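Okay, sequence plus prediction incoming.
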Amino acid sequence: MGAPIIVSALFGDADFAWLDGLRRAHYPAEHNRVPAHLTLFQHLPPAIEPELRDQLSAATRGMPSPAARVTGVMRLDRGVALRVGSPALDEIRAQLAEHFHGLLIVQDQAGWRPHITIQNKVEPSAARALADTLEQAFRPRPLAIAGLAAWRYRGGLWEPLSRHRFG
């Protein structure tokens, strides 16, 4: 059986640099195996790879980038994430979920809470301290979503499968 497939949004270059910088600064280095990301699906079966590529191409080809915003700080038990709001990206994900209905794991069937994890696997007190600091300075801001990507999950590492740009 092949490795499961992850689907994520691709950020614009400036937003990726900002988010990945936050992640590198606050995520424990020994656990930080992938760059900053916004996951749409965390476990799709490898057998659907050709169909998934077609669906991701159809969702992005000739389509404008979905408007998105970083809307707040999300506290995790042992980390911190940034909330993302994007009705257009929500709709794209809902259409993909409907298309692949019956193939989704429980976590991917549950309600989607779009976020970008910038810290995880730390002591709760460290997570609270970072969340407090970020909340004090937080201002909502636009987030450039440049495309969608598929990745093969390789035991913590992500192997690129395909990238699909909007526009």
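Arrived safely.

switch to C-alpha atoms for all contacts and neighbour counts from now on
Will do.

Quick one: residues contacting Ile116.
Shown in contact with Ile116 (C-alpha atoms under 8 Å, 6 or more residues apart in numbering): Ala36, His37, Leu38, Thr39, Ala81, Leu82, Arg83, Val84.

Check what contacts the helix or strand harbouring the fifth one and list those residues.
Read that as Ala81. Ala81 belongs to strand 79-85 when assigned by DSSP states H and E. Strand 79-85 has contacts (C-alpha under 8 Å, 6+ apart) with 68-75, 113-122, 124, 126-128, 130-131.

Which among the residues you listed count as buried?
Buried subset of these (neighbour count, 16 or more other C-alpha atoms under 10 Å): 68-75, 114-122, 124, 126-128, 130-131.

how close does the residue most central in space within the chain sit to Pro114?
Here the mean C-alpha position of the chain is nearest to the C-alpha of Leu38 (C-alpha atoms, centre = their mean), at a distance of 1.2 Å. In this view, Leu38 and Pro114 are 7 Å apart by C-alpha to C-alpha, to the nearest Å.

about what we covered before: would you check that the residue nearest to the centre of the chain makes contact with Trp112?
No: counting by C-alpha atoms under 8 Å, Leu38 sits too far from Trp112 to count as a contact (11.2 Å).

Off-centre distance for stretch 123-142?
Computed by C-alpha atoms, centre = their mean, to the nearest Å, the chain-centroid distance of stretch 123-142 equals 19 Å.

quick one: the strands in this protein?
Assigned by DSSP state E, the strands in the chain fall at 5-11, 38-44, 69-76, 79-85, 115-119, 141-142, 145-154, 157-165.

how big is the angle separating the second one from strand 145-154?
Just to be clear, that refers to strand 38-44. Taking axes from the mean of the first three to the mean of the last three C-alpha atoms, to 10 degrees, strand 38-44 and strand 145-154 form an angle of 30 degrees between their directions.

Put this next to the previous one:
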Amino acid sequence: MSAAPLIATLLLEEEATRELDALRARWFPPERNQLSAHVTMFHALPGEELPEVLAAVREACRRPAFDVQVTGLRSLGRGVALVLRAPELDAVRARIAAAFAGRLSRQDAQGFRAHVTVANFLPPEQARALLARLEAGFSPWTARARGVGVHRYLGGPWEPVAEEEFDAGPGPGRD
């Protein structure tokens, strides 16, 4: 029997995470909202290779922290997501992906489109209405990325395994 898969997520600064959690609390069906807001970088890294996963994450995080632009909204069919953009995020993800070339799940081997799901499991017409409502009041904003989290998938909630921080570097409120 193989170990449960590992999920890697981008960790955002505390203030941005609170704001995103508030959006999920407002728009996500409460009975389905088992997780805090997150940016999934990988859905299923090999759980039986935990030391290798942690080493790859640690190596990819050896870089300055960076800003992530929240640029808009995207339909998920039965949900709505905020779209995130940062070339640095793409580079961190590519570095981890390279360490698992040929061993990524089909989903993780596909192109990466960074996002935070703020609503899901809605009837399609409700999701379309929510997208229109959120788009009408949307203004782009910036969040600071602070590192990468690794979690074990347990069929619902995730078990935290490790967090690896980026170097602090310059950024908002830093000299």
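On my side now, so go ahead. Just so it is clear, the model here is predicted, and its values are computed rather than measured.

Have a look at how far, on average, the strand holding Ala81 of structure 1 is from structure 2.
Superposed on structure 2, strand 79-85 of structure 1 shows a mean distance of 0.3 Å to its aligned residues (mean C-alpha distance after the TM-score superposition for structure 1).

Put together CSV for the contacts of Ile116 of structure 1, with distance to Ala3 of structure 1 on each row.
Compiled in CSV, those are given as follows (distance: C-alpha to C-alpha, whole Å):
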residue, distance to Ala3 of structure 1
Ala36, 21
His37, 19
Leu38, 20
Thr39, 17
Ala81, 26
Leu82, 28
Arg83, 28
Val84, 28
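
mind checking how far Trp158 of structure 2 is from Thr9 of structure 2?
According to C-alpha to C-alpha, Trp158 of structure 2 and Thr9 of structure 2 sit 11 Å apart.

which of the two has more neighbours?
Ranked by neighbour count (other C-alpha atoms under 10 Å), Trp158 of structure 2 and Thr9 place Thr9 first, with 19 against 15.

can you pull the contacts of the alignment partner in structure 2 of Arg53 of structure 1?
Alignment note: Arg53 of structure 1 maps to Leu54 in structure 2; criterion TM-score structural alignment. Counting by C-alpha under 8 Å, 6+ apart, Leu54 of structure 2 makes contact with Val150, Ala162.

mind running it again at 10 Å?
Ala8, Ala60, Ile96, Val148, Gly149, Val150, Val161, Ala162, Glu163, Glu164 (C-alpha atoms under 10 Å, 6 or more residues apart in numbering).

Buried ones only from those, please, as a ChimeraX command.
In ChimeraX, this line selects whichever of the contacts of Leu54 of structure 2 come out buried by 16+ other C-alpha under 10 Å:
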select :8,60,96,148,149,150,163,164
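
Could you export the contacts of Leu54 of structure 2 as a markdown table, including distance to Trp27 of structure 2?
Shown next, in a markdown table, are the contacts of Leu54 of structure 2 (distance: C-alpha to C-alpha, whole Å):
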| residue | distance to Trp27 of structure 2 |
| --- | --- |
| Ala8 | 24 |
| Ala60 | 33 |
| Ile96 | 32 |
| Val148 | 26 |
| Gly149 | 24 |
| Val150 | 26 |
| Val161 | 28 |
| Ala162 | 29 |
| Glu163 | 27 |
| Glu164 | 30 |
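
just the contacts of Leu54 of structure 2 now: which is nearest Ser139 of structure 2?
Closest to Ser139 of structure 2 out of these is Val148 (26.0 Å), distances taken as C-alpha to C-alpha.

Quick check, that closest one in contact with Thr9.
Yes: in this structure Val148 of structure 2 lies within contact range of Thr9 using C-alpha atoms under 10 Å: 5.5 Å.

circling back: so which of the contacts of Ile116 of structure 1 would you say is closest to Ala14 of structure 1?
Ala36 (12.4 Å).

Number of residues surrounding Trp151 of structure 1?
Residues within reach of Trp151 of structure 1, counting by other C-alpha under 10 Å, total 22.

before we move on, the earlier item: and the strand holding Ala81 of structure 1 with strand 69-76, angle?
150 degrees.

picking up where we left off before, just the buried residues of the contacts of Ile116 of structure 1.
Ala36, His37, Leu38, Thr39, Ala81, Leu82, Arg83, Val84.

what separates the second one from Met1 of structure 1, distance-wise?
Remark: distance between His37 of structure 1 and Met1 of structure 1 (C-alpha to C-alpha) = 26 Å.

now do His115 of structure 1
Counting by C-alpha to C-alpha, the gap from His115 of structure 1 to Met1 of structure 1 is 30 Å.

swap in Thr39 of structure 1?
23 Å.
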